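>>> Please find the sequence and the predicted model below.
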Amino acid sequence: MRPVSFDLEVLRSFVCGVESGSFAAAADKLARSTSAISAQMKKLEAQVGVPVLRKAGRGLELTQAGEQLYDYAQRLLSLNDEALFAVSEASLQGWVRFGLQEDLSSFLPSVLGQFTRAHPHVRVEAQIARNADLLSRLESGALDMAVMWGEGGRRSEVIARLPMCWIGSEQQALAWRASSAEPLPLIMFDTPCPFHHAGTEALTRQGTDWRVAFTSSTLPGLAAATQAGLGYTIRTRLGLQAGTCVLDELEAGLPALPSIALTMRYRQVERSVVVERLSRIVLQAIERQLG
């Protein structure tokens, strides 16, 4: 049987369409016509031999084969980009210091590994910390860039705006009810914390009494207390910890929460080539994670 080789440009269109939510949006992003993207999808299905897309209302969704292909396509494109960087920029040298939130710690280390393999002569130092610590290190010059929560200024760019969520235990139901006279037990980071501020402010506006039942300086600490049913905490769906779940606000009698910006912040407005390269890879990884 003659081997079939996937066209990486077709796979790129496929992945872009899935991540954009439509192939019309992918056509705009890739500066191609919608008919050209449609032709690529037909070619892709002919190569695979089974449908990878099916109609769902006015849009399209992935079939089971499409889900599998999507995972492989992401890996192939990532390897392609890594190889391109490694060959074309093998001589890139320098030093970059990068900080990130714990919410992102599960998938970004692999991205840093990808960067260091592509640029073996660049020294990368990474630190996981809370917002206040990251901001302090940026201002002091100890970090070159950091992924943080909250709005930034001229030296930052917004990656996404994510809704804050009330988080509870998957297994241990909390005895507190909105109709009870007891204050709501909260599991929080110490202040300053944007989630702490948003949650307590929303509860106060609603007229719901609250108390801080548990504090921790780490995300696993918050997750452990939440899993045990000691109270509710507030995060986004990004990096949701095992054993916890997002609560329905209306069902739980909790107030609606605002969205929060996820930003990439930089030490300087003018950035080095090394910082630009790492920033691009990190932003692409986060966008893929957010879907």
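Yep, that arrived.
>>> okay, CA-based contacts and neighbour counts for the rest of this
OK.
>>> So the nearest residue to L290 once chain neighbours are set aside: helix, strand or coil?
Nearest-residue entry for L290: L238, 7.6 Å, with adjacent residues in sequence omitted and distances by CA to CA, 6 or more residues apart in numbering. Following DSSP: H, G, I helix; E, B strand; the rest coil, we place L238 in the coil state.
>>> For L238, grab the count of nearby residues.
L238 is flanked by 14 other residues according to other CA atoms under 10 Å.
>>> dump the residue contacts of F195.
By CA atoms under 8 Å, 6 or more residues apart in numbering, the contact list for F195 reads M164, I234, R235.
>>> what sits up against stretch 163-175?
With CA under 8 Å, 6+ apart as the criterion, stretch 163-175 contacts 195, 226-237, 243-249, 257-260.
>>> Mind checking which of those residues land in strands?
Restricting the contacts of stretch 163-175 to those inside strands, with DSSP state E as the criterion, leaves T233, I234, R235, T244, C245, V246, S259, I260.
>>> so the last one makes contact with W149?
Yes: between I260 and W149 there is a contact under CA atoms under 8 Å: 6.8 Å.
>>> Quick check on these two: which one has the bigger neighbour count.
W149 (23 against 19).
>>> also this one, for the comparison:
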Amino acid sequence: MFDQDLLRTFVTIVDAGSFAAAADAVGRTPSAVSMQIKRLEEQAGRRLLVRGAQGVRLTGDGEMLLVHAREILRAHEIAFDAMMNERSARSLTLGLPDTYVATLLTEVLDELVAGFPDTNLRVVVDGSGALMRRLEEAALDLALVTEYQLGGDERGELVHLERGLWACAEDCPALALTPLPVALMFEGSVFRRLAQEMLRAVARPYRIAVTSNAETVIRAAVASGAVVAPLPESRMAGLRELTPEEGFPRFPPLKVRLRTGRRRLPPAGEWLAQRLIARAAAVDAATKAPAAPAPSEFSP
């Protein structure tokens, strides 16, 4: 059996890129982190990491263990979440992709916290596929998931609809480069999947220059002019849309659906679900409302 604490340190080193950075992240000294990896390698009976001038790199055995380590730690988190949810009728766990935090969560968060001060809100940010697995495993009460990423599964209330766009800076040196440098979210993101399918469809060579699970990082990379990236229309402030005439196909409409978990929702969950559904209805009504007629030049 692998020690979970050792696995967590191992994953942190890989993600941080060095023993020193990992030591800061886990609150230990670099020598203590080194001892942990030594113990893990003794448990595995294999060399897992190699230090070099450019940081650390995984051995072949290290790469294999990394995949399983992430799954083990994730399974532990899911089990913990499920137990906490069962214990507390006043807890609410919501999951959504980072792309929609600013659009869907920010405007209701203050009302939720103020209206339900005795509710412990936990927000999980992940891709739609991972969120659905967590929902099925009873680790989430509510999830906002992108319909396209789930193969067109239309279960749940449609709470958001918008265009996805190819974004670049006003001054974008990246457009002149081949292969095209792009910034993409981690695996599991609807934008990553769509972007790669589109670029392959138009036979445009590309390389993934920046990868992050945070939309703020993707936007910052695009704003620098070093990359292009897919973003929702609501997050395009200060950026320019790339068009089909420039070789960038249009995205299909991005539909976000609200799914509920297995347990009965606490009052805060019921309120949040109704609030998101009402918001969607108001937006839909506003977009369908006829435009007011222009005043006649002969009007008094």
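Nice, thanks for sending it over. None of the values given here were measured: they were computed from a predicted structure.
>>> Report the TM-score for the pair.
Counting by TM-score structural alignment, normalised by the length of the first structure, the TM-score of this superposition works out to 0.57. Behind it: 193 aligned residues with a CA RMSD of 2.9 Å.
>>> now the counterpart of A256 of the first structure in the second structure: how far from A167 of the second structure?
Here A256 of the first structure is matched to R250 in the second structure, going by TM-score structural alignment. Counting by CA to CA, to the nearest Å, the gap from R250 of the second structure to A167 of the second structure is 12 Å.
>>> Which residue of these two possesses the greater neighbour count?
It is A167, of R250 of the second structure and A167, that has more neighbours when counted by other CA under 10 Å, with 25 against 15.
>>> so how far is A237 of the second structure from the more buried one?
Using CA to CA, we find A167 of the second structure at a distance of 10 Å from A237 of the second structure.
>>> cool, E136 of the second structure as well?
Between E136 of the second structure and A237 of the second structure the distance, using CA to CA, works out to 36 Å.
>>> For these two, indicate the residue with more neighbours.
In this comparison of E136 of the second structure against A237, neighbours counted by other CA under 10 Å, the higher total goes to E136 at 13 against 8.
>>> and the residue nearest to R51 of the second structure when sequence neighbours are not counted, which of the three is it?
Residue nearest to R51 of the second structure in three dimensions, not counting chain neighbours: R57, with 6.5 Å by CA to CA, 6+ apart. Secondary structure for R57 of the second structure, judged by three-state DSSP, is strand.
>>> What of R123 of the first structure?
Here R123 of the first structure takes the strand state, with states given by three-state DSSP.
>>> Translate it into the numbering of the second structure.
Counting by TM-score structural alignment, R123 of the first structure lines up with N120 in the second structure.
>>> which stretches of the stretch 1-150 of the second structure form helices?
With DSSP state H, counting those that start in this stretch, the ranges of helices along the stretch 1-150 of the second structure come out as 4-16, 19-26, 30-44, 60-87, 106-115, 128-136.
>>> Which residue numbers in the second structure does the top helix by length along the first structure align to?
Using DSSP state H, we find that the single longest helix of the first structure is helix 64-88. Aligning helix 64-88 of the first structure against the second structure (TM-score structural alignment) gives no matching residues.
>>> burial count for the alignment partner in the second structure of P109 of the first structure?
Using TM-score structural alignment as the criterion, P109 of the first structure maps onto T106 of the second structure. A count of neighbours around T106 of the second structure, defined by other CA under 10 Å, yields 11.
>>> Compute the number of surrounding residues for the aligned partner of Q284 of the first structure in the second structure.
Using TM-score structural alignment, the equivalent of Q284 of the first structure in the second structure is A278. Other residues near A278 of the second structure number 13, with proximity taken as other CA under 10 Å.
>>> other SSEs contacting the helix or strand A278 of the second structure falls within?
With elements delineated by DSSP states H and E, A278 of the second structure resides in helix 267-288, which encompasses its position. Counting contacts by 3 or more CA pairs under 8 Å, 6 or more residues apart in numbering; DSSP states H and E, the secondary-structure elements packed against helix 267-288 of the second structure are helix 106-115, strand 157-162.
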